[in-house]
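Here is the input, now give the coordinates:
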Amino acid sequence: MKTIDIDDELYQYIASNTKFIGESASDILRRLLSFDELVEANATVQEETQPVTKAKPKKAKVTSDAVDLVELKPKKVAKPEPVKTSVPENVQNIFDLINKEELATQKGAVGRFLLILSNMHRVHTQQFDSVLDIQGRDRLYFAKAELDLLEAGSSTKPKQIPNSEFWVITNSNTTRKKRMLTEVANVLGYSTSDAERIREFL
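This next block holds a predicted model:
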């Protein structure tokens, strides 16, 4: 508590503004000056005008233990999967069996079509049953009996694939026959590029 000297006139003024017995001169002055409200207002202004300081991000300390954990080691690179061979592994190769000279001796597209299928059967005898799943929207393409193809549609002109027990329809146009050869190559495991080569024999 600080002590100040004031003249008699000022003291009389302060004393005359006493509101209750026992009110101190300090309390009277505070009330007359609205001192508490003034202090509060100043504090608010200071808070609003004070610049906001951004906290600096803390840098992580790297200890020697952490360095040991992050020790660079050569990454293990996964070995690429072996690429599927374009021609299935068989004793014979379809491209070794078919040649342009032999194809040229056949009677038209139907003859070439049957020769290609015959050679594919020769190379893939065990898997050739899978061609039975190849069908059109409303007709069979392959069967093990001529009657099955005759009953499946009119004018199918089924013919037996030489040296096999399978029959195939032959009344489709050349574009459809090429598509059938592509589907046969696909189900027998040929790559897209080799399936394209086979259909071009037609």
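
from here on, contacts and neighbour counts on C-alpha atoms
Will do.

Which residue ranges of the protein form strands?
142-143, 158-160, 167-169 (DSSP state E).

Report the separation between residue 94 and residue 30.
Here the criterion is C-alpha to C-alpha, to the nearest Å. By it, residue 94 lies 111 Å from residue 30.

To compare with the earlier structure, here is another sequence to fold:
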Amino acid sequence: MKSIQIDDDLYHFIASQTQDIGESASDILRRLVMPSDSKPSSIKITEADKVAPLDVPSAEPTQGQCQAMAVFEELQGQQLEAIPKMVERWLLVLSIIHKHHQGLFSKVLGMSGRNRTYFATSKETLLETGSSTNPKNVPGSDYWVITNNNTVKKINMLKEVAHTMGFDGPQIERLIAVFAPEHI
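Below is the predicted model of the structure:
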């Protein structure tokens, strides 16, 4: 196996194309650049291929994609399945999302249900919005979140947070699979 050095933005783009947990960079690149029936030894370059410009769309990753991949990279080392309490997992995931999306995280302040506000910048604000909210600080941030919800509600809130931060559909599903694999 050969090693190559690539720029960080290219690495984050490749990582953002992950479809399965544990998929290697080689697998991702092979899927992206090689037809499914091609093998490296069967590729033949014609003179036309050498001269003709390639019509390849720009593969520049967006800032949101890079930040989402940074979240996944950090989550990968956390071993969430070893954390038995869902509220602790929930707070850890929110903390990591906040860390990599600090500029956007204030948008979660608009999240609420029929009778409850989900996020606030103070514990008191959440206590005023309903009984039994059990607000907890999102570690490493100035934000508080209600925690007295079942896991399904936490999953739905996490989906909304991820969407607000700019995660795309597959990234959101991957985040939920990492957060609560036993509920998929």
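
all helices in structure 2, in order from the N-terminus.
8-16, 25-33, 47-51, 63-76, 86-100, 123-128, 151-165, 169-179 (DSSP state H).

Make TSV from these and add distance to residue 106 of structure 2 and mean neighbour count to it.
As requested, those are exported to TSV (distance: least, C-alpha to C-alpha, whole Å; neighbours: other C-alpha atoms under 10 Å):
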stretch	distance to residue 106 of structure 2	mean neighbour count
helix 8-16	24	17
helix 25-33	33	13
helix 47-51	49	9
helix 63-76	15	18
helix 86-100	9	20
helix 123-128	15	16
helix 151-165	10	17
helix 169-179	19	18
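
And the ones you listed: which comes nearest residue 145 of structure 2?
helix 123-128 (7.6 Å; C-alpha to C-alpha).

against structure 1, where does the closest one fall?
On structure 1, the counterpart of helix 123-128 of structure 2 by TM-score structural alignment is residues 146-151.

For the helices of structure 2, please prepare CSV with the additional fields distance to residue 107 of structure 2.
Shown next, in CSV, are those (distance: least, C-alpha to C-alpha, whole Å):
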stretch, distance to residue 107 of structure 2
helix 8-16, 23
helix 25-33, 32
helix 47-51, 48
helix 63-76, 15
helix 86-100, 11
helix 123-128, 16
helix 151-165, 7
helix 169-179, 17
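
Geometric centre of structure 2: which residue is closest?
residue 68 (4.2 Å; C-alpha atoms, centre = their mean).

Now that one: closest residue in space, sequence neighbours ignored.
residue 167 (6.3 Å; C-alpha to C-alpha, 6 or more residues apart in numbering).

so who does the counterpart of that neighbour in structure 1 touch?
Aligned by TM-score structural alignment, residue 167 of structure 2 pairs with residue 190 of structure 1. The contact partners of residue 190 of structure 1, by C-alpha atoms under 8 Å, 6 or more residues apart in numbering, come to 86-88.

before we move on, back to that, how about the strands of structure 1 in JSON lines, adding distance to residue 200 of structure 1 and mean neighbour count?
Formatted as JSON lines, the strands of structure 1 follow (distance: least, C-alpha to C-alpha, whole Å; neighbours: other C-alpha under 10 Å):
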{"stretch": "strand 142-143", "distance to residue 200 of structure 1": "20", "mean neighbour count": "23"}
{"stretch": "strand 158-160", "distance to residue 200 of structure 1": "21", "mean neighbour count": "19"}
{"stretch": "strand 167-169", "distance to residue 200 of structure 1": "19", "mean neighbour count": "23"}
